[in-house]
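K.L.:
here's a sequence, model it:
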Amino acid sequence: MDKRGGVLPTLLITGVSAFMASMDNLVVTTALPTIRQDLHASLESLEWTVNAYTLTYAIFLLTAAILGDRFGRRMIFTSGVALFTAASAAAAMAPAAGVLIAARAVQGIGAAMIFPLSLTLLVRAAAPERRGAVIAAFTGMSGLAIALGPWVGGVIVEIGDWHWVFWINVPIGLVLVPLAARLLSESHGPYGRLDVRGTLLVTSGLLGIVYGMVRSTSLGWGSPQVIAPIAAGVLLLAGFAAWERRVANPVVPPRLFRRRGFTLSSLVGMLVQFGMFGAIFLLTQFLQHVLGFSPLDAGLRTLPWTVMPVLVAPLAGAFGDRIGVKRLMVAATVLQASALAWFAVVVSPAVPYPALLPAMVVAGAGMGLFFAVGPRQALDFVAVEEEGVAAGVNSAGRQVGVVMGVAVLAGLFAAAGGGYGSGEEFVAGLRPALWAGAGFLALAAGAAVLTPSRPPATVHTLREAEGARRPGRPVEG
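P.N.:
Next comes the predicted model:
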């Protein structure tokens, strides 16, 4: 009997891999000052040290899910861990900023191969009745990386040796690769042939849109270097949508978006990431630039926010079926919108830190609920054979939401007169950006309310039948 694919080994392997990739992206941001000094990097190089990872990660999430469906999800996931590990070693040994940026871009591709396939492998390993709990445990591990990232980055900045931001991944990756190859079960999607044209169209379209938005933070929305790639990306995605209606083996089956539950769940995910992470981008700078905390102190003071998902997500997973996934999603969006509104009301150059604490706790609780039930809700509305591409679509949408949120809220910050000349100037731009973030989260709450409570009967029946066919699982009478 094939003993691969057990829930516990799958959870540990995928969870640790996601933890490693999440932690690395967050730690790098606080290590940038020492990187600048050691490599004599320019401000633009420092921006691309972060953006190169974000860009390739957002672009290749869906592509990785497509390749996993075609060539094997375990194979692509394991290759992603190996690629991320090798790129981490290259980044640690980078002699110049250009080499570091290239290594970060490859790291982003590796991370894109890890995240959507982690979710698909985990869902297929779990019995239907345990799905909520294992997804919550997985997101809790990713949430722990979010919680510890700023603090670990602060410690590394204090020590001064930025190379360990990357070296720490290497021994972990060297252990995970053989474990994944040996213990994870292989699975494929429904199509035997790869839609090459569709894959190229969607990848190129996402590249144009994400690249333009990344550049908008430094060049402004009126720059031709922003407008041209976004316009090209939109046209390519329109061509992709037209092609998918004609091809026999579509990259993204159009029927996915004819299901109101999947479409609305994906929209909620994008809007939540848009509003919350765009606000986080500005609030972390507020703690340091306006309130005067060091990177380490700022990281410590964000722990009430970032630790909450680790505490809340497992509880949401355990009680999600009793309370209802839809109710938890509505609560998640309302809590986060309320938290940003609180921040917008109280922020000032002299605001005492305790005044920020209630919003941090509420925002963290909302994020914990969202991380626990968001991916699960989207997958509940698709058939089992569609889980791979559905996870890729959902993950890509959420990551594009992060990029859009940072770009749009940073643009609003600048348009409202925000700047770094003084605390008053920074707050002048921060407050309207926070209100905008709260508005996008209110839209997410509205979409969550409109999301059906249960999948269509046809999808529900297919999922139950697949659960009954899986080896070692009882067939319910």
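
K.L.:
only C-alpha atoms for contact and neighbour calcs from this point on.
P.N.:
Fine.

K.L.:
dump the residue contacts of residue 412.
P.N.:
Contact analysis of residue 412 by Cα atoms under 8 Å, 6 or more residues apart in numbering lists 429, 432, 433.

K.L.:
ok, then the element right after the longest helix belonging to the chain?
P.N.:
Determined from DSSP state H, the single longest helix within the chain is helix 7-39. Downstream of helix 7-39, the first helix or strand assigned by DSSP states H and E is helix 43-71.

K.L.:
could you also give me the structure for this second sequence? I'd like to compare it with the first:
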Amino acid sequence: MSNGLYASCDVAAAKEVVCAHEASHPQLVIASTILASTLAFIDGSVVNVGLPAIGASFQADVSDLQWIVNAYLLPLSALLLLGGAAGDRYGRKRLLITGVALFAVASLACALAPNLPSLFIGRFTQGVSAAMLMPNSLAILGQSFSGEAKGRAIGIWAAVGAAAGAVGPVFGGWLIDVGSWRLIFLINLPLAAAAIALTYLFVDADQNSDSDALDWIGGLLATAGLGVTTWALTQGSAHGWSMFVAAVLCAGILLLIVFVLFEHRCGDKAMMPLALFGSSSFVGLTLLTFLLYGALGGLFVVVPYVLITAGGYSATAAGAALLPLPLVIALASPIAGAFSAKSGPRMPLTLGPMIVALGFLLMLRMGQGENYWRDVFPAMVVIALGMALAVAPLTTAVLMSVDPSHVGAASGLNSAVARNGGLVATALIGSVLVITGPALLSAVAGAAIAGALACVAASLSAFLLITAS
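P.N.:
The predicted structure follows:
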């Protein structure tokens, strides 16, 4: 999944942080946060393009390919809120440097992995470290600027994130074609080294004010619940459902229920304060984010895989096939933002997912993608236009949907929900990836229809639950 498309969800985390004092080296602070965030932005999308090559190298089955993606998304989804709270508690600069260093070590482990279990461990560690570096890089950006300077800094960060989301899959595909899939992990090392050096030298020292204990139990329950549930969905979709898999799924759901009950007991000290869900608008935005980004998560795994395995595309061409998404979103978002400012967030958040649903239906023409401009390009452009209309007002809507005391938790939770959508979608697409030959195209059509239905449900969530402005 292209994490670069999550930039709009994450921006709120920077906006809500109060500036402690202006940065002494503002441009270098921006550079350090961009380099750190880029590690997490490009990793998911680049790995998606590399799945066929990794699968061939390790003779992996479909569930193995799903876990190459979800071993990263699982800890990122479950621990993102905890990573931000840890930065408040122990220091954002310290957590950023630690997270980036751990990401570099994990990337090296992935590049050198001799077998699939080693690769899974490396990917899981990447996810843990991304949950540390993502919220703290944005918090540093927010605490280092104020007023118009903060807006400009966030704009630069978002623009570079979009560019990374565009270039990452193409560059990663080229590395796979000319060398090996292992190179897509090694490119993280110089980025990490530069991010650590700039952060250490030019980000001001931490000024910690949060002495509250961290919700470690909540983090562990969320990770365990999501992990068990994801395993069951992955096994069921790839290999069929059995009584044992169904029982594991029930156990995972039970763990998630225990997590919710524990968070209720923790009140405002929870990593996911349940008071947020007292707002119908926030509930609608949460459902919209989960469904819309879930559909996108499936798209970013299925399309490159099908184009490479069934369409005969090179990894570079498969990565380039996704280029219209970040490019069109970057170009159309300012127009969509102006429209949202006039109409309020409810209308664009209703129309945007409906347009994305139309784009998914256009995927029914994709076939093997023999003619890219006829079979693939139209669907990518329409999906991108719908996403541009939806993502522009999303951050503003999240910030407006809760009271000021919960703004930080709401923005962080919205980012986590977006990743969870991709996590669940990737777990469910095994029934598509397991098929070969002509039947694969029918399976892709079924997945496209499922994605369209998810987007329609996202649109209805906005229309029925978001309070009209």
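
K.L.:
TM-score of the superposition?
P.N.:
Here the TM-score for the pair of chains, by TM-score structural alignment, normalised by the length of structure 2, is 0.82; 445 aligned residues with a Cα RMSD of 3.4 Å.

K.L.:
hang on, the earlier thing: how far does the longest helix of structure 1 sit from its chain's centre?
P.N.:
Distance of helix 7-39 of structure 1 from the chain centroid (Cα atoms, centre = their mean, to the nearest Å) equals 13 Å.

K.L.:
just checking, what packs against that helix?
P.N.:
helix 43-71, helix 97-125, helix 131-159, helix 164-167, helix 169-183 (3 or more Cα pairs under 8 Å, 6 or more residues apart in numbering; DSSP states H and E).

K.L.:
just to revisit the earlier point, from the contacts of residue 412 of structure 1, which land in helices?
P.N.:
Going by DSSP H, the helices hold 429, 432, 433 from the contacts of residue 412 of structure 1.

K.L.:
now tabulate those in JSON lines and tack on neighbour count and distance to residue 162 of structure 1.
P.N.:
JSON lines is the format used below for these (neighbours: other Cα atoms under 10 Å; distance: Cα to Cα, whole Å):
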{"residue": "429", "neighbour count": "23", "distance to residue 162 of structure 1": "32"}
{"residue": "432", "neighbour count": "18", "distance to residue 162 of structure 1": "35"}
{"residue": "433", "neighbour count": "28", "distance to residue 162 of structure 1": "32"}
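
K.L.:
so which of the residues you listed comes closest to residue 34 of structure 1?
P.N.:
Distance to residue 34 of structure 1, by Cα to Cα, is smallest for residue 429 among those, at 28.1 Å.

K.L.:
residue contacts, the aligned residue in structure 2 for the closest one?
P.N.:
Here residue 429 of structure 1 is matched to residue 443 in structure 2, going by TM-score structural alignment. When contacts are counted by Cα under 8 Å, 6+ apart, residue 443 of structure 2 touches 431, 432, 435.

K.L.:
does the last one sit in a helix, a strand or a coil?
P.N.:
Think residue 435 of structure 2. Using DSSP: H, G, I helix; E, B strand; the rest coil, the secondary structure recorded for residue 435 of structure 2 is coil.

K.L.:
please tell me how far it sits from residue 304 of structure 2.
P.N.:
15 Å (Cα to Cα, to the nearest Å).

K.L.:
verify the stated contact: residue 45 of structure 2 with residue 167.
P.N.:
No: using Cα atoms under 8 Å, residue 45 of structure 2 is not in contact with residue 167; the gap is 10.0 Å.

K.L.:
more neighbours: which of the two?
P.N.:
residue 45 (29 against 21; other Cα atoms under 10 Å).
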